[in-house]
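>>> Give me the fold of what follows.
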Amino acid sequence: MLATGASARAQTAAPSLSTGTPPASASVNGTAATATPAAPAPAAAAPPKTWAEGITYGAQVEGGVTGNFDRPADGLNYGRLFDDKANTALLNSVQLTATRAIDPTLSTFDFGFMLQGTYGSDARYTHYLGEFGHVTNDRNQFSILQANVTMHAPVLFKGGIDFKLGQFATLIGYETIDPSTNPFYSHSYNFNFGPFEHTGLIAEAHISPTVDLYGEIDTGESTTFGRGDNNAEPAGLVGVGLNSLAGGKLTVLAFLHLGPEDATNAIGGEANSSMRYEGDVVATYKATDKLTLVAEAQWQHDDFYGADSYGLAGYASYALTPTLTANFRGEVYRDNAGFFVAAFPGNTDAYRGLNGLSTTAFGAGRQTYSEWTWGVSYKPVIPHVALLAFRPEIRWDKSFSGGHPYNALTNTGNFTLAADVILGF
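Sure, this is the predicted structure:
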């Protein structure tokens, strides 16, 4: 998590330790899920795959540009991270993935893994402390996103328990680091200034078809072990998932991450005892075959700085055609101490800030932010191409506090026009 006070997130609205993908009731890749067709007559059962045959490989490239009509003197879209450079074409990410998903429905043990790395301008914000943060000062950098092993254990509950050990994207929040699972190129304040990644162990217990319980112990936000942690204490997460409510149309996920997050380099020994709490609730409602609605509420509190943030965001996605989806996002975000929302002009500011070192990062003080984003996602079906997506958007940001956070701290509002392209294989 990035903040001016000291510290510097990605899973879907309905995470799964087995696949990392949303359930059928969620908006998938920014497109509202369609009704499931009637099942055909059963075919002859395919022979079971060997463990190695379950391994898949993928590559994904994203690039985009955000036109800022204020032409800010500092060249920044304030309140943004992955799309923070105004009027500048960005190579956001070249993402490579090797994975074997576990099958949580098996009555036997199953093992898998995920290795995922990225190169591009987004990597400035997705480093784990102690990994590749000082390799280059360039805008495009390399970072590990996920490196973990997974296990499905058919124990204790009918659905068993799934485990993940290593480095992984946070379960908190609706939006994700992976652009292919988001409705927009730009991100919400909830996403930008909440947690990104963790190192540790997480368990997902399938108590019943309706209830999943989550528990996690980790080193904190975007940190690792030893010198890769910015303090000397662990953190953790608890959560619950409610599935197939309202006749299968509604999914609710609630998580709380807690632990010391401030850096010893910034506040000394108090970093080990000063807690930060981050709570997030996401409700996804599949209203019709074409319309998906999502509501997210987020709260954060940092003990040492006495800082709180409160975020409310709503999403609507409507499938106009099988390949074209209209999307909307509206959000209000209160940063009551000017601690969480910030801009990071330097290419290593986010990494240095996570470690409590000096940076050129700056904030706009106490503000109530809002943003309203409209866009479409066009995803044509092309043979031998896993994904081609084009996502233009219009966005209006506004401070409800009368402050001037935008256009190099001179404007109360900001209008941007942006688009990106995602190509996956």
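>>> hey, let's count contacts and neighbours off CA atoms from now on
Noted.
>>> was I right about residue 8 contacting residue 353?
Yes. Applying CA atoms under 8 Å, one finds residue 8 in contact with residue 353, separated by 5.6 Å.
>>> So for these two, which residue has more residues nearby?
residue 8 (32 against 26; other CA atoms under 10 Å).
>>> Is that one in a helix, a strand, or coil?
coil (DSSP: H, G, I helix; E, B strand; the rest coil).
>>> Next secondary structure element downstream of the helix or strand harbouring residue 92?
Secondary-structure element containing residue 92, defined by DSSP states H and E: strand 90-100. Note on strand 90-100: by DSSP H and E, the next helix or strand toward the C-terminus is strand 110-120.
>>> Can you give the contact residues for that following strand?
Residues outside strand 110-120 that contact it (CA atoms under 8 Å, 6 or more residues apart in numbering) are 91-103, 139-153.
>>> Which elements pack onto the helix or strand following that strand?
With elements assigned by DSSP H and E, the helix or strand that comes after strand 110-120 is strand 141-153. Counting contacts by 3 or more CA pairs under 8 Å, 6 or more residues apart in numbering; DSSP states H and E, strand 141-153 is packed against strand 110-120, strand 161-169.
>>> could I get those strands as JSON lines with mean neighbour count and distance to residue 307?
Supplementary listing: the helices and strands packed on strand 141-153 in JSON lines, determined by neighbours: other CA atoms under 10 Å; distance: least, CA to CA, whole Å:
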{"stretch": "strand 110-120", "mean neighbour count": "20", "distance to residue 307": "32"}
{"stretch": "strand 161-169", "mean neighbour count": "23", "distance to residue 307": "24"}
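>>> and of the ones you listed, who's closest to residue 240?
The closest of those to residue 240 is strand 161-169. By CA to CA, the value is 13.6 Å.
>>> Contacts for the closest one next, please.
In contact with strand 161-169 (CA under 8 Å, 6+ apart) are residues 9-11, 17-18, 104, 145-155, 196-206.
>>> Buried subset of these, written for PyMOL?
Selecting only the buried entries of the contacts of strand 161-169 in PyMOL, with 16 or more other CA atoms under 10 Å as the criterion:
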select buried, resi 9+10+11+17+18+104+145+146+147+148+149+150+151+152+153+154+196+197+198+199+200+201+202+203+204+205+206
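>>> ok, now how distant is residue 350 from residue 283?
Using CA to CA, to the nearest Å, residue 350 is found at 30 Å from residue 283.
>>> Looking at those two, which one has more neighbours?
Each of residue 350 and residue 283 has its neighbours counted (other CA under 10 Å); residue 350 has more, 31 against 21.
>>> So that one: helix, strand or coil?
Here residue 350 is recorded as helix under three-state DSSP.
>>> which one is it nearest to, not counting chain neighbours?
residue 8 (5.4 Å; CA to CA, 6 or more residues apart in numbering).
>>> Likewise for residue 25?
residue 286 (5.5 Å).
>>> Which residues are in contact with the one you found?
Here residue 286 is in contact with 25, 26, 249, 250, 292, 293 (CA under 8 Å, 6+ apart).
>>> this one as well, want them side by side:
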Amino acid sequence: MTGRSRSMWLSWCLSGALAAGQVVAPAPLPSNDAIPRIIPVQANQPANPLEIKEEEPAPASGDKQLLMELLSGTSFGDRLDRNGIVIKGLTNGNFTASTAPKNNLPMAMNYLANQFLLEQNTLIIEKAIDASSDEFNWGFKSYTILPGSDYRFTLSNNLADSQLRMNNGLPNTYGVDPTEFYLQAYLPGLQTDVKVGRFATIIYNETIDPTGNRVVSRALTFMNNPFTNSGGLATTKLNDNWTIANGIVAGNDVFFGPAGNPAYLGGVRWDNTDKTTYLAFNTTLGSAEFNQYLRTNNQYDVFELQFSHNFSEKFNYLLDVMYSLQNGISGASIFERDGATPRGFEGNATWYGFVNYFTYTWTDSFASTFRFEVFDDNKGYRTGYEGIYTTYTLGAVWKATDGLWLRPEFRYDYNGTTAAYSGSNGLFTAAADFIIRW
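Now for the predicted structure:
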């Protein structure tokens, strides 16, 4: 590729990304089916034989995605290579056919019914640490949604959250979110890596990054617990079997400020010697008190247990169990599906979920997953509708190429206590999405 051709291709690629950032938001949903103002949430990496997850950044001399290939041979690209910096991105869009007329909430993140949705157009800039080195080294990561519909779920309190009220008091369909931005250092003498900034929480196995998930939609348990934490986290490898994490953060899905309050984030994980089984416990512990003055719910405690086992090279089972609580709620507004009609809530709230994943890897490029979930929002504090939800999801991922993934999914949700889905107790959806990694 000549210098002029490469420049033309690079200009076209960057122009396309910028143009995508100027998507005109569609007209707001009717008032009886609009979107709740805030649905807090997170991420950790799944134990998947196919490793359907965010990949480690490609070394400067190794495999590169489209953008780095276009930069290859330029002075800017050479400078990135010399410094071990990778620039890449992804575009994730889907269409979800649904029995609901307007939206699928509380199912998410593909929440819009019977229409195309651009969930993410994301730019990633990172310099990875080298955990195999005997010398101190440092890195950083920036993961920014610009634009995408996922932003309404991933935004942190006190960080660009005014977007949630820009559409006549409701969120626009598309927005931006600097989901992750942190510095990282590796301390070889302690076998420890330290990160400081805003980062994906260690709680739960599903992720904000769509490449980290086995199916299109997210579990309700994931959607109603933390997405990100802001603060510091140290992860130490004690030996080949044990890893611990300890950190201080500002709460859940809050970027410091008046809604922030010091909380502990930590966990412990055991892997067997041949890395076919792991057991992990993660938690965030703080005041667990509702903020009466600011009316925010970023301070709540979470306890999580993960178990994963590979029955063979092709078949993996993963169990994720989570229990969360918040106290001292007085006069809190739980918004109905119109996003504006509040219901008062008093007292203490708990919610918990059990999520099972059965994944079979058919080939190096194709895997299928059945996910079965039970989520109890017994007082309706998280979803706005009380009751026990059961969800059944069958999905697959096909890596047509390294840069193009295609995922079909069929899902059924049911709440026997409350008509949580546009006046119905049940919801059936059939979704298909694509992920372009550039």
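>>> quick one: TM-score?
Between these two chains, after superposing, the TM-score reads 0.78 (TM-score structural alignment, normalised by the length of the first structure); 355 aligned residues with a CA RMSD of 2.6 Å.
>>> hang on, the earlier thing: kindly reformat the contacts of residue 286 of the first structure as a markdown table containing secondary structure and neighbour count.
Supplementary listing: the contacts of residue 286 of the first structure in a markdown table, determined by DSSP: H, G, I helix; E, B strand; the rest coil; neighbours: other CA atoms under 10 Å:
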| residue | secondary structure | neighbour count |
| --- | --- | --- |
| 25 | coil | 24 |
| 26 | coil | 25 |
| 249 | coil | 17 |
| 250 | strand | 20 |
| 292 | strand | 26 |
| 293 | strand | 20 |
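>>> From the residues you listed, pick the one nearest residue 187 of the first structure.
For those, the nearest to residue 187 of the first structure is residue 293 (17.1 Å; CA to CA).
>>> I'd guessed the closest one sits against residue 319; true?
No. Look at residue 293 of the first structure against residue 319 with CA under 8 Å: they stay out of range, at 12.0 Å.
>>> how about the residue nearest to residue 25 of the first structure, what's its partner in the second structure?
The alignment partner of residue 286 of the first structure in the second structure, by TM-score structural alignment, is residue 310.
>>> From residue 275 of the second structure, how far out is that match?
For residue 310 of the second structure, the distance to residue 275 of the second structure - CA to CA - is 9 Å.
>>> Common neighbours of these two, please.
In contact with both residue 310 of the second structure and residue 275: no residue, using CA under 8 Å, 6+ apart.
>>> Contact partners for the residue nearest the centre of the second structure?
Residue closest to the average C-alpha location in the second structure (CA atoms, centre = their mean): residue 208, at 1.8 Å. Contact partners of residue 208 of the second structure, counting by CA under 8 Å, 6+ apart, are 42, 43, 154, 200, 227.
>>> which one in the first structure is aligned with it?
Match for residue 208 of the second structure (TM-score structural alignment): residue 177.
>>> Excluding sequence neighbours, find me the nearest residue to residue 415 of the first structure.
residue 396 (4.7 Å).
>>> ok so the one you found is a helix residue?
No. Looking at residue 396 of the first structure with three-state DSSP, it is strand, so not inside a helix.
>>> now the equivalent of residue 158 of the second structure over in the first structure: how far from residue 118 of the first structure?
Here residue 158 of the second structure is matched to residue 130 in the first structure, going by TM-score structural alignment. Counting by CA to CA, the separation of residue 130 of the first structure from residue 118 of the first structure is 16 Å.
>>> ditto for residue 165 of the first structure
20 Å.
>>> Same question for residue 108 of the first structure.
Distance from residue 108 of the first structure to residue 118 of the first structure, by CA to CA: 33 Å.
>>> Report how many residues lie close to residue 136 of the first structure.
Residue 136 of the first structure: 12 neighbours (other CA under 10 Å).
>>> do residue 311 of the second structure as well
Neighbours of residue 311 of the second structure (other CA under 10 Å): 11.
>>> give the contact list for it.
276, 317.
>>> what do you get for residue 354 of the second structure?
Neighbours of residue 354 of the second structure in contact, by CA under 8 Å, 6+ apart: 221, 319, 320, 321, 322, 373, 374, 375.
>>> Chain neighbours aside, what residue packs nearest to the counterpart of residue 106 of the first structure in the second structure?
Superposed on the second structure with TM-score structural alignment, residue 106 of the first structure falls opposite residue 133. The shortest distance from residue 133 of the second structure to any non-neighbouring residue, by CA to CA, 6+ apart, is to residue 188 (6.9 Å).
>>> which residue lines up with that neighbour in the first structure?
Matched by TM-score structural alignment, residue 188 of the second structure corresponds to residue 154 in the first structure.
>>> ok so, going back, most neighbours, which of the contacts of residue 354 of the second structure?
Busiest of the contacts of residue 354 of the second structure [other CA under 10 Å] is residue 221, holding 26 neighbours.
>>> quick check, that one in a helix?
Yes. Judged by three-state DSSP, residue 221 of the second structure forms part of a helix.
>>> Residue in the first structure paired with it?
By TM-score structural alignment, residue 221 of the second structure lines up with residue 190.
>>> how about the closest residue to its match other than its chain neighbours, what does it touch?
Closest residue to residue 190 of the first structure apart from its sequence neighbours, by CA to CA, 6+ apart: residue 311 at 6.1 Å. Applying CA under 8 Å, 6+ apart to residue 311 of the first structure gives the contacts 189, 190, 296, 297, 298, 299, 331, 332, 333, 334.
>>> Give the aligned equivalent of the fifth one in the second structure.
Taking TM-score structural alignment as the alignment basis, one finds that residue 298 of the first structure is matched in the second structure by residue 322.
>>> if I pick its match, what's in contact with it?
221, 302, 303, 304, 305, 352, 353, 354.
>>> And it, how close does it get to residue 345 of the second structure?
Distance check for residue 322 of the second structure against residue 345 of the second structure: by CA to CA, it reads 22 Å.
>>> likewise residue 251 of the second structure?
21 Å.
>>> Look at these two and report which has more neighbours.
Counted by other CA under 10 Å, residue 251 of the second structure and residue 345 do not tie: residue 251 has more neighbours, with 30 against 16.
>>> Not counting its neighbours along the chain, what's nearest whatever residue of the first structure lines up with that one?
Applying TM-score structural alignment, one finds that residue 251 of the second structure aligns to residue 220 in the first structure. Leaving out its chain neighbours, the residue that sits closest to residue 220 of the first structure by CA to CA, 6+ apart is residue 235, at 5.2 Å.
>>> what do you get for residue 181 of the second structure?
Nearest residue to residue 181 of the second structure in three dimensions, chain neighbours excluded: residue 142, at 4.4 Å (CA to CA, 6+ apart).
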